[in-house]
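Trainee: structure of the sequence below:
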Amino acid sequence: MRGLKGKVVVVTGGGGGIGSATCLRFAEAGARVVVADISAEAAARVTAEIRAQGGEAVEMVVNLVDYDATQAALAKIEAGFGPVDVLVNNAGWDLFIPFVKSEPDYWSKIIDINLRTALNITKPVLLSMMARGVPGRIVSIGSDAGRGGSSGESVYSACKAGIIALMKTLAREHARNGITCNTVCPGVTETAMLEAFMEGAGDKEKLRTAFTRAVPLGRMGKPEDLPGAILFLASDDAAFITGQTLSVSGGLTMHG
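Mentor: Have a look, this model is predicted:
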């Protein structure tokens, strides 16, 4: 894909399953990767792996729920590593809890991690891109739960629907700046978060079998299934694509 070599790419939740796979693929494409994660250990592991393969990467250890800390961490990255060309909003977390059994503290945690983090880092990145007057790319990781709903994920689904709406709105507001904003929606993907989700649901193996049977392509997704779509939307090949939502779900969902 064109236009990724030498670009500074920030991937939030970069130490996790989809995040780490995405960081590694950007590095393979010649991008300079900022591995942003709340876990210093996870960020360091992915950064070291990229460097071992000859890529260029730095860590950004920050709690993205804290707006001031996010601004400070981003300013430090831009001063020492370079201004951000691509932002991938990937940070997220969820548990399987029916809505009527959930409580406001849980709602706040889900909203903070899945929506507020994207708000907190997207604003300063947008301001930087606008000030420099260069084309930028923002790709946010939504979920098909935000497109069609998902039992046991009411607040998470609401947040992911919010991510989709946020990207569509920012795509309209910043088209004149040459900044594109798009969303990639994973389906059921084998990550640590999914494992925790299935543990909370009860019979994990029964649920795994049900998920697998529901996917037309015959398997659950893997973290490595997502970076291709993410890199495409971040590349020059997608320069005329903005405000769009792409599901990567093995056919589990087929939205028009």
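Trainee: drop to CA atoms for contacts and neighbour counts, all remaining ones
Mentor: Fine.
Trainee: elements contacting the lengthiest strand in the chain?
Mentor: Longest strand in the chain, counting residues (DSSP state E): strand 179-186. In terms of contacts (3 or more Cα pairs under 8 Å, 6 or more residues apart in numbering; DSSP states H and E), strand 179-186 is packed against strand 136-141, helix 154-174, helix 227-234, strand 245-248.
Trainee: hey, which of the ones you listed is tucked in deepest?
Mentor: Mean neighbours per residue, mean count of other Cα atoms under 10 Å, is largest over those for strand 136-141, with a mean of 26.
Trainee: can you list contacts of the helix or strand that it is followed by?
Mentor: In the C-terminal direction, the helix or strand that comes right after strand 136-141 (DSSP states H and E) is helix 145-148. For helix 145-148, contacts defined as Cα atoms under 8 Å, 6 or more residues apart in numbering pick out Glu153, Tyr156, Ser157, Ala158, Cys159, Lys160, Ala161, Gly162, Ile164, Gly187.
Trainee: ok, stretch 106-118 next?
Mentor: Residues outside stretch 106-118 that contact it (Cα under 8 Å, 6+ apart) are 64-65, 89, 91-94, 140, 155-156, 159-160, 162-163.
Trainee: that stretch spans what distance, first to last residue?
Mentor: Across stretch 106-118, the terminal residues are separated by 18 Å (Cα to Cα, to the nearest Å).
Trainee: and stretch 170-179, by the same measure?
Mentor: Counting by Cα to Cα, you get 9 Å between the two ends of stretch 170-179.
Trainee: just stretch 32-41 next, same as before
Mentor: Chord length of stretch 32-41, first to last residue, is 20 Å (Cα to Cα).
Trainee: that older thread, want to throw the helices and strands packed on strand 179-186 into a markdown table with distance to Gly17?
Mentor: Listed next are the helices and strands packed on strand 179-186 as a markdown table, based on distance: least, Cα to Cα, whole Å:
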| stretch | distance to Gly17 |
| --- | --- |
| strand 136-141 | 13 |
| helix 154-174 | 18 |
| helix 227-234 | 11 |
| strand 245-248 | 15 |
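Trainee: what about the helices in this protein?
Mentor: Using DSSP state H, the helices of the chain run over 17-28, 40-52, 67-80, 104-111, 117-132, 145-148, 154-174, 192-201, 204-214, 227-234.
Trainee: just put those in JSON lines and tack on distance to Val34.
Mentor: Formatted as JSON lines, these follow (distance: least, Cα to Cα, whole Å):
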{"stretch": "helix 17-28", "distance to Val34": "8"}
{"stretch": "helix 40-52", "distance to Val34": "8"}
{"stretch": "helix 67-80", "distance to Val34": "8"}
{"stretch": "helix 104-111", "distance to Val34": "24"}
{"stretch": "helix 117-132", "distance to Val34": "13"}
{"stretch": "helix 145-148", "distance to Val34": "27"}
{"stretch": "helix 154-174", "distance to Val34": "21"}
{"stretch": "helix 192-201", "distance to Val34": "22"}
{"stretch": "helix 204-214", "distance to Val34": "33"}
{"stretch": "helix 227-234", "distance to Val34": "15"}
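Trainee: how about this one, so we can line them up?
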Amino acid sequence: MLKGKSAVITGSTSGIGAGVATALAEAGVNVMLNGFGNAAQIEDMRASLAGRTGVKVLHSGADMSKPEEIEALVMEAEREFGHLDILVNNAGLQFVSPVQDFPSAKWEQILAINLSSNFYTIKAALPGMQARNFGRIINIASAHGLVASPFKSAYVAAKHGVVGLTKTVALEVAETAITCNAICPGYVKTPLVEGQIKDQAKVHGMSEEALVQIAPRVGYGL
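Mentor: The predicted structure is shown next:
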């Protein structure tokens, strides 16, 4: 069913995105990876995945905070694969701070990458999907798209926005063979989460080990 389809997965050089890209490639889907990181390691990942699965695997370093680079990413995928069938919006960024101390630049960056990038990828991908009357749009939101936790104002606001955007797009394409859904994961120990454990432990006045134990129950670290 998926063999021969093509996908873009943003933020897919590590964590959940890398897992999604691997699963799709193993199912026969051509994959456009996206994300920052060590260039040699990313190339090893790309080449290994392509060699192991036999599908076409490409990488784009498009910055998900820049609309023009997002549009170019989608256009490149359509040009290289001939069509874009699956869009997985996974790119994300986190920062932990009380609202009164939250840096304005961090707020803007998190909203751009965690929310606005979803809008721009969907905007760029929809015309082709509509022309072919087929598409699957999957937005990786978070449990924080449904509930809040302290010290994550930008992340929580962005993920609530992703859920709302998903609902709107789903309604707009409801009479076509295009779907738009959100997945709201709970606690997943990815590089994004590992990078904030120390900050969360400091904010809550507890050890990192204690934080990891209670995080799934109270929403810290998502």
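Trainee: give me every residue that touches the residue nearest in space to the middle of the first structure.
Mentor: Residue closest to the mean C-alpha point of the first structure, counted by Cα atoms, centre = their mean, is Asn90 at 1.8 Å. Asn90 of the first structure is in contact with Val11, Thr12, Gly13, Gly14, Ile18, Gly19, Ser140, Ile141, counting by Cα under 8 Å, 6+ apart.
Trainee: switch to 7 Å and redo it
Mentor: Residues near Asn90 of the first structure by Cα atoms under 7 Å, 6 or more residues apart in numbering: Val11, Thr12, Gly13, Gly19, Ser140, Ile141.
Trainee: just Pro103 of the second structure next, same as before
Mentor: Counting by Cα under 7 Å, 6+ apart, Pro103 of the second structure has no contacts.
Trainee: any idea which of the helices of the first structure is most buried?
Mentor: Mean neighbour count (mean count of other Cα under 10 Å) peaks for helix 17-28 among these, with a mean of 24.
Trainee: any chance you could list what contacts that helix?
Mentor: Helix 17-28 of the first structure is contacted from outside by 11, 13-14, 33, 35, 46, 50, 55-56, 90, 191, 223-224, 226-227, 231, using Cα under 7 Å, 6+ apart.
Trainee: and the two most separated of the residues you listed?
Mentor: Glu56 and Thr191 (25.2 Å; Cα to Cα).
Trainee: between these two, which one's more packed in?
Mentor: The neighbour comparison of Glu56 of the first structure against Thr191 (other Cα atoms under 10 Å) goes to Glu56, with 20 against 15.
Trainee: check whether the more buried one really touches Arg32, as I assumed.
Mentor: Yes: taking contacts as Cα atoms under 7 Å, Glu56 of the first structure lies within contact range of Arg32: 5.2 Å.
Trainee: the first structure: which residue goes with Thr22 of the second structure?
Mentor: Under the alignment (TM-score structural alignment), Thr22 of the second structure pairs with Leu24 of the first structure.
Trainee: re the thing from before, from the contacts of helix 145-148 of the first structure, pick the one nearest Gly3 of the first structure.
Mentor: Distances from Gly3 of the first structure to the contacts of helix 145-148 of the first structure, taken as Cα to Cα, are shortest for Ile164 (24.7 Å).
Trainee: ok, that closest one to Glu153 of the first structure distance?
Mentor: For Ile164 of the first structure, the distance to Glu153 of the first structure - Cα to Cα - is 16 Å.
Trainee: and what of Asn63 of the first structure?
Mentor: Distance from Asn63 of the first structure to Glu153 of the first structure, by Cα to Cα: 23 Å.
Trainee: who has more neighbours, those two?
Mentor: Shown here are Asn63 of the first structure and Glu153; by other Cα under 10 Å, Glu153 has more neighbours (20 against 17).
Trainee: what does the more buried one align to in the second structure?
Mentor: Under TM-score structural alignment, Glu153 of the first structure pairs with Lys152 in the second structure.
Trainee: that match and Val55 of the second structure: what is the separation?
Mentor: Separation of Lys152 of the second structure from Val55 of the second structure (Cα to Cα): 39 Å.
Trainee: what's the answer for Ala154 of the second structure, then?
Mentor: Ala154 of the second structure sits 37 Å away from Val55 of the second structure, going by Cα to Cα.
Trainee: Ala158 of the second structure now?
Mentor: Distance from Ala158 of the second structure to Val55 of the second structure, by Cα to Cα: 33 Å.
Trainee: and the angle for the longest strand of the first structure with helix 17-28?
Mentor: 130 degrees (axes from the mean of the first three to the mean of the last three Cα atoms, to 10 degrees).
Trainee: mean deviation (superposed) between strand 179-186 of the first structure and the second structure, please.
Mentor: Overlaying the second structure shows strand 179-186 of the first structure at a mean distance of 0.5 Å from the equivalent residues (mean Cα distance after the TM-score superposition for the first structure).
Trainee: can you name the residues of the second structure that that strand overlays?
Mentor: With TM-score structural alignment as the criterion, strand 179-186 of the first structure aligns to 178-185.
Trainee: ok, residues contacting that stretch?
Mentor: Applying Cα under 7 Å, 6+ apart, the contact partners of stretch 178-185 of the second structure are 133-143, 145, 163, 166, 169-170, 173.
Trainee: run the last query once more with 8 Å
Mentor: Residues from elsewhere that reach stretch 178-185 of the second structure (Cα under 8 Å, 6+ apart): 129-130, 133-146, 162-163, 166-167, 169-170, 173.
Trainee: also stretch 36-46 of the first structure?
Mentor: Contacts for stretch 36-46 of the first structure (Cα under 8 Å, 6+ apart): 10-16, 20, 23-24, 35, 59-64, 91.
Trainee: inside strands: which ones of the residues you listed?
Mentor: Checked against DSSP E, these include these in strands: Val10, Val11, Thr12, Val35, Glu59, Met60, Val61.
Trainee: nothing else from me, thank you.
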